[in-house]
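Peer 1: Got a predicted structure here, sequence first:
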Amino acid sequence: MIITLKDEELILAKERAVFFPKEQLLAISDLHLGKSAHFRKAGIQVPTTLAQSDLQRLGSLLEKFQPKTLLINGDMFHHEHNTEVDDFARWKQQYTQLEFVLVKGNHDKLDEESYRHLDIKIYDPSYCTAKFCFIHDFVQCKDETLYPISGHIHPGITLLGKAKQSLRFPCFHFGTDYAVLPAFSAFTGLSMIKPKASDQIFAITPLKVIKV
């Protein structure tokens, strides 16, 4: 799905990412690496393949769009250092020419040395381009001329069928004042939104992105 926002073309991918061709930047939010390992450590049986699946999906996006920068808009890592962070470090070795940027979120609690070791550039609280301000939990950007793009809430939308059945999907939410990206990780819940008439909502189905 190709849209125009602030006179700039954006590509919305069904893999829960946005590509900004002008900046050669791929943006995702709420990757939550380490979440399943964190649950397993607490004795909750969670499949070990969840994080691997997310990284495979991310790798496919990088191959498709060939960005110069990968921006994670908060909650890249779920909590403390664990085996999934090590898995990510090994996965990242194949992308030596790619700039990794993290806008810190509420779950990003690794120490500064860990981020340096992973060669991830940290921005707190925001990362700004010529027209957009990426910030994890929405607040108005200090530069009011920029359009804020946040994450954090894992937005979802309910679609109703002709037989009164309902399906819930993650979505991209573009409002008049700011946007919210879907959670990239498949191991997250959905916060169902109630859009305003002026909002643009794009549901992410298994096959494609559709405008609601």
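Peer 2: Thanks, I have the structure now.
Peer 1: Only C-alpha atoms from now on, for both contacts and neighbour counts.
Peer 2: Fine.
Peer 1: quick check: longest helix of this structure.
Peer 2: helix 49-65 (DSSP state H).
Peer 1: Need the contact partners of that helix.
Peer 2: 15, 19, 26, 31, 33-34, 36, 84, 88, 91, 184-187 (Cα atoms under 8 Å, 6 or more residues apart in numbering).
Peer 1: Going by distance to Phe202, which of these wins?
Peer 2: Lowest distance from Phe202 to these (Cα to Cα) belongs to Glu15, with 12.7 Å.
Peer 1: ok, how many other residues are close to the nearest residue to the closest one once chain neighbours are set aside?
Peer 2: Of all residues not flanking Glu15 in the chain, Arg57 sits nearest, at 6.9 Å (Cα to Cα, 6 or more residues apart in numbering). Counted with other Cα atoms under 10 Å, the neighbours of Arg57 add up to 15.
Peer 1: can you check the one 10 residues further on too?
Peer 2: Counted with other Cα under 10 Å, the neighbours of Pro67 add up to 21.
Peer 1: what's near enough to touch it?
Peer 2: Neighbour list for Pro67: 24-26, 98 [criterion: Cα under 8 Å, 6+ apart].
Peer 1: another one to put next to it:
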Amino acid sequence: MIVNCRSEELILSKDRAIYWKSKALLIISDLHIGKSAHFRKNGIPVPNLVGLTDFQRLNILIKEFNPGTLVITGDMFHNNINSDAIAFQEWRSKYPHLKIILVKGNHDDLKKEDYEAFGIEVYTKELLIPPFRFIHDKPHEIDAYYNISGHLHPGVVIYGKARQRLKFPCFYFGAEGAIMPAFSVFTGLKILTPETGDRFYVITPDKVIPIIQ
């Protein structure tokens, strides 16, 4: 799905990413590396395949778009270094020329030297590339920049003819900003209430479907 936002062409992928073609920029949010290992450590059985699936989807996106830079709008890691982070290090070694930029989220608590070891450029508050501001959670004050954030794990409810109630992750585009879907499959959804003029792009297993209020 191709959308026009502030006169820029953005490609919305069903693999929960945005590709900004003119900047060769691949954008994702809420990867939560280490979350599944954190749950296993606390006695909750979560398969190792959860993290591997996320990395495999990243492989597909990089092969499809060949980006120069990967931007992650927060919650790349889920607090601490663990076995999932080691798996990321192995994945990272396959793409030594890929620039990775992290705008820190509330779960990104690694040490400075850990990010450096992974070859990750870190921004504490925001990354400004006109006309966009990349930030983890949408700011309270509005200015000339269009905000692209994550954090909320947005979703929508679709009702079928037989009263089925299905939940899907989505991209949200409002007047002042967009909210990215959580990239990790191991996350919940926050169902957003549409307002007039909002654009939702529902992510199904096969494609991205627009819903305009």
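Peer 2: Yep, it's here. Note that the structure is predicted; figures quoted are calculated from it, not measured.
Peer 1: List the buried residues of the longest strand seen in the first structure.
Peer 2: Taking DSSP state E as the assignment, the strand of the first structure that covers the most residues is strand 166-174. Buried residues in strand 166-174 of the first structure, counted by 16 or more other Cα atoms under 10 Å: 169-174.
Peer 1: Show me how far the following helix or strand past the longest helix of the first structure is from its chain's centre.
Peer 2: Scanning forward in sequence from helix 49-65 of the first structure by DSSP states H and E, the next helix or strand is strand 69-72. Relative to its chain's centre, strand 69-72 of the first structure lies at 9 Å (Cα atoms, centre = their mean, to the nearest Å).
Peer 1: average offset between strand 69-72 of the first structure and the second structure?
Peer 2: Once fitted to the second structure, strand 69-72 of the first structure is off its aligned match by 0.4 Å on average (mean Cα distance after the TM-score superposition for the first structure).
Peer 1: Mean per-residue distance, the helix or strand just after that strand versus the second structure.
Peer 2: The first helix or strand that comes after strand 69-72 of the first structure along the chain, using DSSP H and E, is helix 83-92. Superposing on the second structure and averaging over aligned pairs (mean Cα distance after the TM-score superposition for the first structure), helix 83-92 of the first structure comes out at 0.6 Å.
Peer 1: show me where the first structure has helices.
Peer 2: Assigned helices in the first structure, in chain order: 35-41, 49-65, 83-92, 112-117 (criterion: DSSP H).
Peer 1: and the longest one, which residues are buried?
Peer 2: For helix 49-65 of the first structure, a neighbour-count test (16+ other Cα under 10 Å) marks 50-51, 54-55, 58, 61-62 as buried.
Peer 1: Just give me the closest of these to Asp108 of the first structure.
Peer 2: The closest of the buried residues of helix 49-65 of the first structure to Asp108 of the first structure turns out to be Ala51 (Cα to Cα; 16.2 Å).
Peer 1: sorry, back to before: dump the helices of the first structure into TSV; add distance to Asn73 of the first structure as well.
Peer 2: Putting the helices of the first structure into TSV (distance: least, Cα to Cα, whole Å) gives the following:
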stretch	distance to Asn73 of the first structure
helix 35-41	17
helix 49-65	14
helix 83-92	17
helix 112-117	15
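Peer 1: Return the distance of the closest residue to Thr145 of the first structure other than its chain neighbours relative to Glu9 of the first structure.
Peer 2: Nearest non-adjacent residue to Thr145 of the first structure, counting by Cα to Cα, 6+ apart: Lys131, 7.5 Å away. Distance, Lys131 of the first structure to Glu9 of the first structure, using Cα to Cα, to the nearest Å: 12 Å.
Peer 1: Check Ser166 of the first structure too.
Peer 2: Ser166 of the first structure sits 31 Å away from Glu9 of the first structure, going by Cα to Cα.
Peer 1: Only the buried subset of the contacts of helix 49-65 of the first structure, as a ChimeraX command please.
Peer 2: Buried residues among the contacts of helix 49-65 of the first structure (16+ other Cα under 10 Å), as a ChimeraX selection:
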select :15,19,26,31,33,34,36,84,88,184,185,186,187
